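**Student:** structure, please.
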Amino acid sequence: MDGPVGPSEPGRRRRRPAISCVLCRRRKLRCDRQKPCSNCARSRNGTCIYEDGLSPVHGKGNATASGSVAAAEQLVTPPDSDACYNSPSTIRADRVANLTELISPGRSSHESATARSENESTLPYHATVAEIESLRRRIRQLEKDLPTSTRGPAQSHSAHPPNPAAPNLAPPNPAPPNPAPPNPASTGKYTELDSRFIGNPTYIVRDTPLSDIGHLVPSSIIHKQRMCGQSYWMTCMFSHIQEILDPTRPRPEMSKVFHGLQRCKSLARVIKAHRRPPWPTPLTLDLPSKDLADELVNCYLRTSESVYRVLHVPSFRRDYEELWMPGSSPDKSVVVQVKLVLALGAAVYDEQFSLRASAIRWVYESNTWLADPAYKSRLNIRHLQNMILLLLAQETVCVKADMVWISAGSLLRMAMFMGLHRDPARLLKVSTRAAEMRRRLWNTILEISVQLSMRAGQTPLLSLDDFDTAPPDNFNDEQLSSDEPVPKPDSEFTQVSIARAMRKTLPLRLAIVKYLNGLGSSATYEETLRYDTELRAATRTLHHSMEIWKSNVGNSLSHYAEKLVIFIMNRYFLALHIPFFNAATHENNRTAYAYSRKVVVEATLKTWCLIFPQSSILSEHDKTTPNDLAQLALNGARFFYTTAFQAVFYIAIELKTQLKEEVSLGPVPLRKDLLSVLQEAKEWSIVSVRNGETNIRGCLLTAMATAYVDGLMRGLNTEELALVLIKAAEETEEQCLPILESMVAEFQAYDMPDSLDPSPESGCSQVLEDWKFSMVDTLFDFGSAQPIDWTTQFEPGYQPDFDSY
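**Tutor:** Have a look, this model is predicted:
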């Protein structure tokens, strides 16, 4: 039959071309045929498409690949408003239908018409579910293909945020409810660093930059599954370490250095495994001889107890003497307290730290006993004292020293649970001795929390509004045994004078730690200078007080306490100004931040003189024999050791900056005191390894930094500088390797393989496996470094290396 073709027949063609835009025709609206038309303009729709400009929607022609991709970019971009249509979902469905036909031009008009006819009653979008799913799959493929076709070679990680004007190629389907965590290396906030010498992937984070130099200063770093803020000693050093190591990256000779480093690391694991007793370590009554124990107690009282008041010394001595009485059955809490005191005293007993293994065992025994979950029966002052001593011992003896900040949170909450954050005058009436002990312990807990937060690069999670406990009164311990003691004036030195003086600076130091490590803080140089002014005023007050105490007849101010106060205050100056010191090393900022550069150099020199009192930069009158503070740093106490290494490294950075910024025909004059510090630090770090430090990275980086400065002074090119750095690293490893091997040989004399428990719990199976040196190049291959995955599940038996820094 020859008749007109019905509108439902697939062979029907339009007699005249469509002149309205695609969306107006689909919505049955009058189109003014502008680009964009008035309807699309009112709806803020940028996808006004006419059939004559692209492949026809109902035709059989094929658009080019570039035309399809361009249309896909436009159609998928959601509008800001959909004022001229009923709902956003309908508009989105129209775009889906159009985009399906644009990116699938091979579909015949018959198939399209049939699909629309079958679904008109159920889908107002004029598209089938299959078409939408096909569209989604196609868009995902476009997302993968577009970056490679529109961008050039891969760029390095940038600190700039993504461009908001870039086309949004996200698929229309919603995101999954629990998306995977972002890859740190895939965003502009992270910069991966060379992990060959660090041993772990490390990222600089700039999500909360300083307001004026944020592109130069990291706000935190991600290292060893930890995130540390600006006050962490290595946060601002990593980029300088990478700059020093850069000349060695393409050199094949570095494989020998990596092999030696891995061999030293494997030896260190064996040494630490032999020192580490099995866990749990039951508490025993075994104590050293009485004479040795007396000496260790005296070492503790003249060092740690002179600053961090924990014990009532007369009561402690009474309990201590009862331990040695025949037939005595002491309380286990007393035994724990004595062993922790002995461990702290052992760190300064001799230069070689010969009692290191015993001190580690005492700490493990105490930790095992304190880990008993029967807390209700232990809510007392002695238990709180033991928890404080355990934290101090872990920091000093290097037992999980990097994790002490976590335990400090438990200590703080335990004290608050016992009410120490409220002043005893506001509680039930107690004796003067009980009230003063509560104030002393709370004061020590505050000091430990702030200091560990500074070292760990974390916030103290504490504010001045959380407590109202007053500082301890100026009493000697013997006075607290009387009924109505009278506190001494501030000008008279007592056993609590140092603690009281440091308490006056606590609000300022707490504010500085929060300023440096707080979440979302936006620091400015003006604010840093304000804190610097207040810190200098507080330091002058401390200095004035100590001068008064030393002038009094019969004063008992210990040399250790005096030096420790200076050391702590210098650490805050370094933390405040190091971010701006880094900015001052760039040419555009040398003048603006010259003051910070000067402060950092002065503070590093003072720190080094405290750590190394025989330094040649001191006058003959000021030179002294090794003191307790210098001994703690040499024996690896983490607060002192890491600060010393930080000071030395920034002296090397200062020398490097001076050499690079001076342009002259003759030799560049450098400060001899800074050069001498680098040479002394090389020898000092080797002595530290002889005293039992098992991590040689400090020695290695100190030697390479010294060689780097020396190479710049000699005017070496990059090739020659790389050879000098490699030679310095090899020589350092040749010095350290025999020292570590001799330590292992001593353990082998005691039948080391039998003494090591190869069970997964002890971690020694990994140690014995590392002894084979089977993974020399893999651990330090920069090319294979992977970003940190926060969801990684460790295998059974995994034991992190807490003793390394």
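**Student:** contacts and neighbour counts: CA atoms only from here.
**Tutor:** Noted.
**Student:** can you map out the helices along the stretch 151-300 of the chain?
**Tutor:** Chain-ordered helices for the stretch 151-300 of the chain, with DSSP state H, counting those that start in this stretch as the definition, fall at 238-245, 254-275, 290-302.
**Student:** pull out the buried positions in the last one.
**Tutor:** By 16 or more other CA atoms under 10 Å, the buried positions in helix 290-302 come out as 293, 296-297, 299-302.
**Student:** His586 is nearest to which of the helices of the stretch 151-300 of the chain?
**Tutor:** helix 238-245 (12.2 Å; CA to CA).
**Student:** list the contacts of that closest one.
**Tutor:** Residues external to helix 238-245 that are found in contact with it (CA atoms under 8 Å, 6 or more residues apart in numbering): 193-194, 653, 701, 704-705, 708.
**Student:** ok so, going back, now the helices of the stretch 151-300 of the chain in JSON lines, with distance to Ala115?
**Tutor:** Converted to JSON lines, the helices of the stretch 151-300 of the chain look like this (distance: least, CA to CA, whole Å):
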{"stretch": "helix 238-245", "distance to Ala115": "60"}
{"stretch": "helix 254-275", "distance to Ala115": "65"}
{"stretch": "helix 290-302", "distance to Ala115": "87"}
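**Student:** Tyr320 is in contact with Val336, isn't it?
**Tutor:** No - Tyr320 is beyond contact range of Val336, at 11.1 Å (criterion: CA atoms under 8 Å).
**Student:** and for Glu734, the neighbour number?
**Tutor:** Using other CA atoms under 10 Å, Glu734 has 12 other residues around it.
**Student:** check which helix or strand it maps to.
**Tutor:** Element membership of Glu734 [criterion: DSSP states H and E] is helix 718-748.
**Student:** any idea how far that helix is from the chain center?
**Tutor:** 28 Å (CA atoms, centre = their mean, to the nearest Å).
**Student:** to compare against the first, here's another:
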Amino acid sequence: MRSRSKICSYPKPKDGSTAIISASVSSRDDETARKSPPNLANGKDEEQGGSKENESTRCDVWHSGALGSVLVSIPPESRLDLDAASYLPISGSPLRDSGRSSTGDLHSHSNLPTCLDSYPIRGMMIKKRYISPTHWMFSLTLSPHALDWLDEQMKKQGKIWQEMMTCKLLARSIKTKRLLSWTPGRYGTYLPTKGVADALFGAYLRTFETIYRIIHIPTTKRVYNTLWESPGLASPAQVVLLQLCFAVGACFYDDVFSLRPHAHQWIREAENWLESPGKLRMTVFDIQIMCLLHLARQTAHYLRENHVWAVSGALVRAAMCVGLHRDPTRLPTMPVFETEMRRRLWTTIIELVLESSIDAAGPPMFSSDDYDCSLPLNLNDAELGDLGEDGKPTSHDMAELTDTSLQIALGRTFAMRLSVAKYSNGIKVDSSYRETLRLGSDLMAEYRSLMKYLHALNPQPTTFQKRYFELIFSRYIFSLHLHYLPRALKDPAQFHFSRTICIDTALRLTSSFLPLSSSRHNPVLIAMHSILPFESCCCDYERLLICGSAPFRSVPWQAVMVIAVELAATLHEAHSTSPWTGVVSFNQKQNGSKFRNIELLTWLREGAKWTKQRIQAGHHNVKDIVYITVLLAGIEAAMDGTPPEPAMDAKGREILAEAKSILGVTAGTETTTWDTVPDLGDEGLGEVNEFWSMGFSGMEWESFF
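**Tutor:** Model prediction:
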């Protein structure tokens, strides 16, 4: 029973269940509410899709054992009565309807509050860490039947939950096995053979270095050759820099990331070198190493997004200490080579900082007023190196592809993307839906202009470069529109554009790396390919999304979740409008959305295979594959007209057994089992806010090396 007081609270459920446990309801005559910070739009602005906050907004904190604490803001003039509906079965949701049979819908008795379908989520607290609603974890709330299933497993702590804990123990064993012995201060102990090093260095140069200009390629190649011809002449700093290039290139070496332990070791050595006492790390060369370390952490390591974001703050401040934020023309005269390298490096730094803020769903913490450094000239590295002290470079025509063309093209869109990041992740902005549409329109205009420019370049950019640009812009589209998706499903007339652009972006993104090569003989995929051929395979791009971490996992994950929620929504809509409802299963109905659902279902199944391939590539976290598998099982059961819960339980057990087998082989043992139910209270594994924080998204469970 809920309290009738205006401010009420309840203790957190200790069994991992889902419930609304606290509410702060304010009114116009409540002095306390008037003094508290505003939270959401008034009723009039809410009708326009806005979120201008005032003192009359009601807020509820919903706690999920699997997800964490979610702050939901309710406009004061809404007709939703949480006091009466909080603990009742959900009705009117696009994914669940208590008035229908459970065989035709997904979770007809969900524990999730109805407000999640209609009102903005203002933030989440995951194990004492705050994230905004633009974070990738928001996408988990789009699939309530899968989230309910996880909460139920946490509450019961039965066989499925024990198997998850077994996978956790195997993951710890794998971590220990991968940690190489090393004496701090000794660099280059685990250098690869010359042949492997050539492959790794070449992979880095043809991928990330073409977009984020960090090194001068001819100069670095000379250092690289010296490392093999005269090892004693290479300084520790040069060894560290080259090893970071190897660490990034290791993501592209093979499909299973066999060099992962070495990549972790090279990152570890770089961190030790930067933190070694008695050394002043404030030179341009040091900043280059910091940039490479940032990329290596995103591709080959297991750092949380908010940790990378926090470290990026140190990167931009160190760069400012060196004066990279000032254009070289406003500094004492320096050679052209140094001038251009400083411009390239600063452009890279602001890109890395901006993108880390998008990954962590945090404000960029700087603006265009904080620097005046210009974009670099359109020059090749060889031309830059041949300039003398007084040489004056001649920039190439912008239609000609050079070593800096892609960096310049991306840099020209920086102001627009910075505006989107500040708008999406700010807490004191006019976040009306009208403003969202305006920014979204400007962003798409920049995007179209960029892609048109890339296709006009001569010679043409590589497939990897084009798809990487698509990946970058997909993040900004999702940050603007994804949190409107539940409201778009509830009110399609008003928020239809957000739903359309999210699913279009998701399909474009998934089709760039799916289907997997193992699915090429699927009859449905063969038919789809015959009608509209798939994009050409790009091995580097596919391996990045299979072996990489951070955004290279979270953005494709968001796309797969959007496809899942679109499939569930169209299933519900077809179920509601079909005259065959209750007579035959969905798969036997003749309706206009059937072929679209087959397409979505095919991509969702491929997404499940992608998560499995990531485990085979060494990502020892099973939550991705468990979540998407039970989500898919629930949808398939609903399409067949059968209850979703038994199918989700069966698929959950099946995929956990398969994942445990893969991890067991990697760890060198398959005997890790529970003889008795573990005492989860000792490690807090069963507590509220724990599940998703335990290494989801490719992050390590708790510790890093």
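**Student:** hmm, back to that, with neighbour numbers in mind, choose between Tyr320 and Val336 of the first structure.
**Tutor:** Set Tyr320 of the first structure next to Val336 and count neighbours by other CA under 10 Å: Val336 wins out with 26 against 19.
**Student:** please name the nearest non-neighbouring residue to the more buried one.
**Tutor:** Setting aside the residues directly before and after it, Val336 of the first structure is nearest to Ser366 in space (CA to CA, 6 or more residues apart in numbering), at 5.4 Å.
**Student:** can I take it that Met398 of the second structure is in a strand?
**Tutor:** No - with DSSP: H, G, I helix; E, B strand; the rest coil as the criterion, Met398 of the second structure is coil rather than part of a strand.
**Student:** need the contact list for it.
**Tutor:** By CA under 8 Å, 6+ apart, the neighbours of Met398 of the second structure are 378, 405, 457.
**Student:** how about it, what's its match in the first structure?
**Tutor:** In the first structure, the residue matched to Met398 of the second structure (TM-score structural alignment) is Asp490.
**Student:** contacting residues for the residue nearest the centre of the first structure?
**Tutor:** Nearest to the geometric centre of the first structure sits Cys228, at 2.3 Å (CA atoms, centre = their mean). Neighbouring residues of Cys228 of the first structure by CA under 8 Å, 6+ apart: 220-222, 235, 456-458, 517.
**Student:** ok, 7 Å please
**Tutor:** 220-222, 456-458 (CA atoms under 7 Å, 6 or more residues apart in numbering).
**Student:** mapped onto the second structure, which of the residues you listed hold?
**Tutor:** The subset of the contacts of Cys228 of the first structure whose aligned counterparts are also in contact in the second structure, taking both residues aligned by TM-score structural alignment, their matches' CA atoms under 7 Å, comprises 220-222, 457.
**Student:** now those as JSON lines including neighbour count and distance to Pro282 of the first structure?
**Tutor:** Formatted as JSON lines, those follow (neighbours: other CA atoms under 10 Å; distance: CA to CA, whole Å):
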{"residue": "Ser220", "neighbour count": "27", "distance to Pro282 of the first structure": "39"}
{"residue": "Ile221", "neighbour count": "25", "distance to Pro282 of the first structure": "38"}
{"residue": "Ile222", "neighbour count": "21", "distance to Pro282 of the first structure": "36"}
{"residue": "Gly457", "neighbour count": "27", "distance to Pro282 of the first structure": "34"}
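**Student:** can I get these in CSV with distance to Lys332 of the first structure?
**Tutor:** Output for those, formatted as CSV (distance: CA to CA, whole Å):
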residue, distance to Lys332 of the first structure
Ser220, 42
Ile221, 42
Ile222, 41
Gly457, 35
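**Student:** report the mean deviation for stretch 562-573 of the second structure after fitting onto the first structure.
**Tutor:** With mean CA distance after the TM-score superposition for the first structure, stretch 562-573 of the second structure departs from the first structure by a mean of 1.4 Å once superposed.
**Student:** can you point out the buried residues in that stretch?
**Tutor:** For stretch 562-573 of the second structure, a neighbour-count test (16+ other CA under 10 Å) marks 562-572 as buried.
**Student:** residue in the first structure paired with Ala409 of the second structure?
**Tutor:** Using TM-score structural alignment, Ala409 of the second structure lines up with Ala501 in the first structure.
**Student:** check Ile174 of the second structure too.
**Tutor:** Aligning on TM-score structural alignment places Ile174 of the second structure opposite Ile271 in the first structure.
**Student:** for the contacts of Met398 of the second structure, which ones persist in the first structure?
**Tutor:** Contacts conserved in the first structure for the contacts of Met398 of the second structure, using both residues aligned by TM-score structural alignment, their matches' CA atoms under 8 Å: 378, 405.
**Student:** returning to what we had before: from Met775 of the first structure, how far out is the match of Met398 of the second structure?
**Tutor:** 61 Å (CA to CA, to the nearest Å).
**Student:** so what's Phe464 of the second structure up against?
**Tutor:** Listed by CA under 7 Å, 6+ apart, the contact set of Phe464 of the second structure reads 538, 540-541.
**Student:** weed out the non-buried ones from the residues you listed.
**Tutor:** Buried, going by 16+ other CA under 10 Å: 540-541, out of the contacts of Phe464 of the second structure.
**Student:** which non-adjacent residue is nearest Val429 of the second structure?
**Tutor:** Leaving aside its sequence neighbours, Val429 of the second structure sits nearest to Tyr423 (CA to CA, 6+ apart; 6.4 Å).
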